[in-house]
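*Asks:* what would the 3D arrangement of this be:
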Amino acid sequence: MNEMIVTKRQELYPEEKAMPLAKYYYNYPMHYPEEEEMQIINEENPMDPADAIRPENFLDLLKPTGYDKVELGYCMFEDGSGYVATYRVRPSHITDEMERWYRNWRNLRSKGMIPGHGNLRYKIWNPADHFDHYYINWIDGSLGIHTTESLDLGEGDRKYDTIRHQFDLMEYGLTKERLDELKAAGCSVTGKGSFETFDEPGTHLCLAYSRPCPSGGVETRSREWIGWRPVNGKLVRDEKTKCSLEYLKKVVIHTLIEWEHLNTFLPDLYAEYKDQPIDAD
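*Replies:* From the prediction side, this is the model:
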């Protein structure tokens, strides 16, 4: 693991500091990506757009085996839209059940959390950048998931308010036969994609899935197409979406750091909270 630690973190409210959960905020150092990953990210041109999956071919990401030429990188397309490719491996001691549990648990508030203070369950995932996370309907993700976060590891960038919406991949070309093939190969796919809207004009198309990693654990291949949205069975260019290489670089670094950090505390968190009431502090 990279020994370079992200030292900046947001200040918690006194009520949050008093919660038993706060130890996961303070006691688990968050590390920068590995040196090899940072070398790729810091390249002046981190990937050739010719090696990216074009928006109209976004379902090409979903395959039972094999990899793209570039699994970690980012680029701008000629029309001003952007592309982000990230790859992570979840170690074998982090189970599917642990991650599924956390994905739900982080969207629910505990009894001691105060409206307006954000969600400490989400803040522990990235103490530098995370503020709030919740189901729009407070039950599940069917109406969307709201997120408040920054992307620069506590350096003063503004907070983005985001809503992630689901859509049916079957309406965009995914067939039942292909879905069955992926599942038979051990891929974790639901037939759903997502897109993000923000507190400013713009849309990001998102797609990710997981599968057994040949070297052990589970690998997740994830892509974002910045400036594209699904509309009535077709992908539409959203030209109001802001995008730059600087922004894409922030997204990649933020993503790599938070997923690696989750692996450090999730086993302890799951063991402590999985059998407690859902509103436990």
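*Asks:* contacts, neighbours, all on C-alpha from now
*Replies:* Noted.
*Asks:* okay, strands next: where are they in the stretch 151-281 of the chain?
*Replies:* Along the stretch 151-281 of the chain, counting by DSSP state E, counting those that start in this stretch, strands occupy 160-168, 192-198, 203-212, 218-226, 228-231, 234-237.
*Asks:* make TSV out of those and add mean neighbour count and distance to L262.
*Replies:* What follows is these, written out as TSV (neighbours: other Cα atoms under 10 Å; distance: least, Cα to Cα, whole Å):
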stretch	mean neighbour count	distance to L262
strand 160-168	18	20
strand 192-198	19	22
strand 203-212	21	16
strand 218-226	22	14
strand 228-231	20	29
strand 234-237	16	32
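*Asks:* figure out which of the ones you listed is closest to Y270.
*Replies:* With Cα to Cα, the closest approach to Y270 among the strands of the stretch 151-281 of the chain belongs to strand 218-226: 18.4 Å.
*Asks:* and the angle from the closest one to strand 192-198?
*Replies:* Calculated by axes from the mean of the first three to the mean of the last three Cα atoms, to 10 degrees, strand 218-226 forms an angle of 50 degrees with strand 192-198.
*Asks:* mind giving me the packing neighbours of strand 218-226?
*Replies:* If you count contacts as 3 or more Cα pairs under 8 Å, 6 or more residues apart in numbering; DSSP states H and E, strand 218-226 packs onto strand 82-90, strand 203-212.
*Asks:* check what contacts it and list those residues.
*Replies:* Strand 218-226 is contacted from outside by 55, 61, 71, 81-92, 203-213, 241, 243, using Cα atoms under 8 Å, 6 or more residues apart in numbering.
*Asks:* second chain to compare with the first, below:
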Amino acid sequence: MRDLRKELTVEEEQKAYAKYFHNPIAAPNSQLMEILKQGAMDPAKALMPENINELLKDGYDEVETGYCVLPNGAGYVAVNNKFPGVTLDMINWWFAWHGLEDLRYMLWFRKGHYGISVSDEDRAKILNPATSMVEKFQGRIHYVIEDAGNGPEDIQISFLTPEALGIDRDKLNTGKFAVVGGNGVSEARSGGPKAPAIMLHLFREVPGGVESRSRFWMGYHMIDGKPCKLLPEGIQIPIQAPMGLAFHNVEEYSNLAAILPDLYRETEGKIF
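*Replies:* Below is the predicted model:
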């Protein structure tokens, strides 16, 4: 098991983008934090994973930011993060770029991101100029060490194509949306069961930038393009799990929104 890393190596400190690790972390979106502080949302207003294509419609859900435990015991998180000055190309680049080394993951949110790795096979595909930007993360697996609000965990994130997430390709305008999602499996570093989840960040253009309509279904996985509840019957996820994830998501994405435009320009949008 890799140790939790909170400091950079001498080699990492030499990299131009190490400054983003040392910069003050951006204040989390205060509007979203106030919503979450009001407590759990009404589970009846949650979007179920079977209805994922509702997110392709114009407008918004009744609850765009909130968390709860669903009647079937699964956890649910929704967050609408804003990214002023950010483009969809920047988003796709970020998810292709940051998986290649610890520093890139740590500078995203040093309070809770400790390390990341990919397989040698995935690394070769990511670095291959012939691989499209979205294919540099869709179909790839990230192994991360992260505190997503409930203590440090080892998490495996298997990024999926839109089709594998159950998204109707005919309704998906890739000029308007960027799709980042997949199956996650997390395990507390202190021990315990492995916990499945579906993760979806649907980025879409808005005036002045993009927004992320994020959704998490804890206790589920996408299998053959359909959501499957893996949480055993009679088991209920504790409310602390979706609550912690919701607050963490606001914090990490508020910081990413602050650094991404400059970071993208400085790296010239290259994968290296």
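*Asks:* just to revisit the earlier point, export the strands of the stretch 151-281 of the first structure as JSON lines, with columns for distance to E16 of the first structure.
*Replies:* As requested, the strands of the stretch 151-281 of the first structure are exported to JSON lines (distance: least, Cα to Cα, whole Å):
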{"stretch": "strand 160-168", "distance to E16 of the first structure": "21"}
{"stretch": "strand 192-198", "distance to E16 of the first structure": "27"}
{"stretch": "strand 203-212", "distance to E16 of the first structure": "32"}
{"stretch": "strand 218-226", "distance to E16 of the first structure": "32"}
{"stretch": "strand 228-231", "distance to E16 of the first structure": "37"}
{"stretch": "strand 234-237", "distance to E16 of the first structure": "41"}
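*Asks:* out of those strands, which gets nearest to A271 of the first structure?
*Replies:* Between the strands of the stretch 151-281 of the first structure, strand 218-226 lies closest to A271 of the first structure; by Cα to Cα that is 20.5 Å.
*Asks:* can you find the partner of V252 of the first structure in the second structure?
*Replies:* Mapped onto the second structure by TM-score structural alignment, V252 of the first structure lines up with A246.
*Asks:* might you report the residue contacts of its match?
*Replies:* L36, G66, Y67, V77, A78, V79, G149 are the contacts of A246 of the second structure under Cα under 8 Å, 6+ apart.
*Asks:* hmm, back to that, which one, of the helices and strands packed on strand 218-226 of the first structure, ends up nearest to D161 of the first structure?
*Replies:* D161 of the first structure lies closest, by Cα to Cα, to one member of those: strand 203-212, at 12.4 Å.
*Asks:* what's the mean gap between that closest one and the aligned bit of the second structure?
*Replies:* When the second structure is superposed, strand 203-212 of the first structure averages 1.8 Å from its matched positions, counting by mean Cα distance after the TM-score superposition for the first structure.
*Asks:* how distant is that strand from the center of its chain?
*Replies:* 9 Å (Cα atoms, centre = their mean, to the nearest Å).
*Asks:* equivalent analysis for stretch 22-30 of the second structure, please.
*Replies:* Its chain's C-alpha centre and that of stretch 22-30 of the second structure lie 17 Å apart, by Cα atoms, centre = their mean.
*Asks:* what's the closest of the strands of the stretch 151-281 of the first structure to Y135 of the first structure?
*Replies:* strand 160-168 (9.4 Å).
*Asks:* average offset between the closest one and the second structure?
*Replies:* Strand 160-168 of the first structure sits 2.4 Å off on average (mean Cα distance after the TM-score superposition for the first structure).
*Asks:* surely E11 of the second structure forms part of a helix?
*Replies:* Yes - with DSSP: H, G, I helix; E, B strand; the rest coil as the criterion, E11 of the second structure is assigned to a helix.
*Asks:* any idea how far it lies from P232 of the second structure?
*Replies:* The gap separating E11 of the second structure from P232 of the second structure is 46 Å, by Cα to Cα, to the nearest Å.
*Asks:* no further queries at this time; thank you.
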